[in-house]
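Engineer: pasting the structure only:
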């Protein structure tokens, strides 16, 4: 049975590190949640480590700029592991070939233009990644929709069908299906990857709930800590039942399900206090197990 808790502080030192989601948990795409920021600051002040684990298709450097722009203080986190980081490594090592067709918006250009120092070494050891027209491509890299404010996956049906006919593998740099930007719900790269698989195409994923991003998060945590932290002392925090909770479950990590995010309407009228019976029915229906649950991170 999932334990509904009132605050992160109520866990009373059970964990030394958090793998914490961003969108819907720490911010809404437009502004940070003050209570969530305060909770992470307090966790760190007590000696804990916070790795922000995000399905953003952008590399760490770009995620930091985004957080700074939103007003998330840097003392709320220690390091970041993004889906973009993990996907960049795969792309640079030829996971879908070195001549690739890109689907994504201008905001995702940093995926190709910004590399960490370790990835610069990887890039130098391999053929250069080249963006080409679909007809010349060896593979697809999808970071999102070109215009997520107006488009849906249906707008890409013909393009994806041609890619599938040509036998291309799709590299998905953000497994999220949807995300809420303020009050507006938009589609993410995961929606296109899902549509591609439904057509019979092959997709590779590098964010939550898939292993590469957790491997990266563990490495960054170990580097901060001066050694590996046991999995029993790591808590995954997030509002995605099929990303944060499932990812934690598959990795053998405890999870804190933030019910006030994407699925907030499922748990009663009081967003801050989810109905325990509705919550359990929701989890059982999806065959998921969350160690804890909370309305909003605080």
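Structural biologist: Thanks, I have it. Bear in mind the structure is a predicted one, so any value in this text is a computation, not a measurement.
Engineer: C-alpha from now on. contacts and neighbour counts both.
Structural biologist: OK.
Engineer: what about the residue most central in space within the chain, distance to residue 45?
Structural biologist: Nearest to the geometric centre of the chain sits residue 55, at 2.0 Å (C-alpha atoms, centre = their mean). Remark: distance between residue 55 and residue 45 (C-alpha to C-alpha, to the nearest Å) = 26 Å.
Engineer: what about residue 183, how many residues close to it?
Structural biologist: 9 (other C-alpha atoms under 10 Å).
Engineer: what's the answer for the one 10 residues further on, then?
Structural biologist: Other residues within reach of residue 193, judged by other C-alpha under 10 Å, total 29.
Engineer: okay, now the one to match up with it:
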């Protein structure tokens, strides 16, 4: 294993890369505002013939994610398509007609079941749980759901996690996500099914969309993932067999403060499987 250095520009890494699978939250925006240089980098890459598929653990359909991106000022020209864990979760709901769903999440995530004729039910009457997040992620943590998860385990309910992230940035703060509740449920002995990174289905869908845009499949050695989470972005890319550009300005920023180069021991401790390169924030 070799040491890892920071690189300054995306253009130094994309020779021979035909497809970029980019995370959104932490790469393109921080939940409150977009990162203009990152958006411009992806746009420039597309102008030079590359394909950009945004892959996100957002528990909402892709069209809802796109509306949020537009609100933050992210131009449609920065990417070719969006794949969300919300879309994959909606597929699960659609494939289980007539089954009763107990939903955990804020009202803003209601698009997860909109138009699906989902049968909503209280926990004790449900066939499964869909978790898109915490009811109030400003004040709650997963521990606030321990009693609920114990009750769900007694009923042997599968929990469908529509966002495997544990935490994400919101401005300069970290807030808990659905993944925190799902991991607690697993620790308590419950069954959790995850849609989104680092799990394979979201990557398979992203590559299928890339093939549609390019008119042919792309070899995995010509694909680069971009993300800021070891647990989801880096692990997912490695498991799928693609390289990852790891951005350090996101949820792991404190761990990389003041570091210019990582020795092999630090690489193994921080990453396990090393990324292709490190960059503080995405720029062309």
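Structural biologist: Happy to help now that I have it. It should be emphasised that the depicted structure is a prediction, and the values quoted were computed from it without experimental measurement.
Engineer: what's the TM between chain one and chain two?
Structural biologist: Scored by TM-score structural alignment, normalised by the length of the second structure, the superposition of the two chains gives a TM-score of 0.94; 281 aligned residues with a C-alpha RMSD of 1.7 Å.
Engineer: Show the contacting residues for the residue nearest to the centre of the first structure.
Structural biologist: Going by C-alpha atoms under 8 Å, 6 or more residues apart in numbering, residue 55 of the first structure touches 82, 83, 84, 173, 174, 175, 176, 207, 208.
Engineer: Kindly reformat these as TSV containing secondary structure.
Structural biologist: TSV is the format used below for these (DSSP: H, G, I helix; E, B strand; the rest coil):
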residue	secondary structure
82	strand
83	helix
84	helix
173	coil
174	coil
175	coil
176	coil
207	coil
208	coil
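Engineer: which of the residues you listed has the most neighbours?
Structural biologist: residue 173 (33 neighbours).
Engineer: which residues touch the alignment partner in the second structure of that one?
Structural biologist: Alignment note: residue 173 of the first structure maps to residue 162 in the second structure; criterion TM-score structural alignment. When contacts are counted by C-alpha under 8 Å, 6+ apart, residue 162 of the second structure touches 57-59, 85-86, 88-89, 130-133, 178, 194-196.
Engineer: if we can go back for a sec, which of the contacts of residue 55 of the first structure also appear as contacts in the second structure?
Structural biologist: When you map these onto the second structure and apply both residues aligned by TM-score structural alignment, their matches' C-alpha atoms under 8 Å, the shared contacts are 82, 83, 84, 173, 174, 175, 176, 207, 208.
Engineer: how close does the third one get to residue 41 of the first structure?
Structural biologist: As judged by C-alpha to C-alpha, residue 84 of the first structure and residue 41 of the first structure stand 25 Å apart.
Engineer: which residue lines up with residue 260 of the second structure in the first structure?
Structural biologist: By TM-score structural alignment, residue 260 of the second structure lines up with residue 275.
Engineer: Please name the residues that touch the residue nearest to its match when sequence neighbours are not counted.
Structural biologist: Spatial nearest neighbour of residue 275 of the first structure, chain neighbours left out: residue 267 (5.3 Å); criterion: C-alpha to C-alpha, 6 or more residues apart in numbering. Residue 267 of the first structure makes contacts with 259, 274, 275, 276, 278, 279, as judged by C-alpha under 8 Å, 6+ apart.
Engineer: For these, which single residue is the most surrounded?
Structural biologist: Busiest of those [other C-alpha under 10 Å] is residue 259, holding 28 neighbours.
Engineer: Leaving out the residues flanking it, which one is nearest to the corresponding residue of the second structure for that residue?
Structural biologist: Under the alignment (TM-score structural alignment), residue 259 of the first structure pairs with residue 248 in the second structure. Excluding the flanking residues, the one nearest residue 248 of the second structure by C-alpha to C-alpha, 6+ apart is residue 280, at 4.8 Å.
Engineer: Now do the helices for the first structure: every range, in order, please.
Structural biologist: 34-45, 60-70, 83-92, 110-113, 117-124, 157-165, 189-198, 211-225, 246-251, 276-285 (DSSP state H).
Engineer: if we can go back for a sec, mind telling me what the residue nearest to the centre of the first structure corresponds to in the second structure?
Structural biologist: Checking TM-score structural alignment: residue 55 of the first structure goes with residue 57.
Engineer: ok, its match to residue 5 of the second structure distance?
Structural biologist: Relative to residue 5 of the second structure, and taking C-alpha to C-alpha, residue 57 of the second structure is found at 28 Å.
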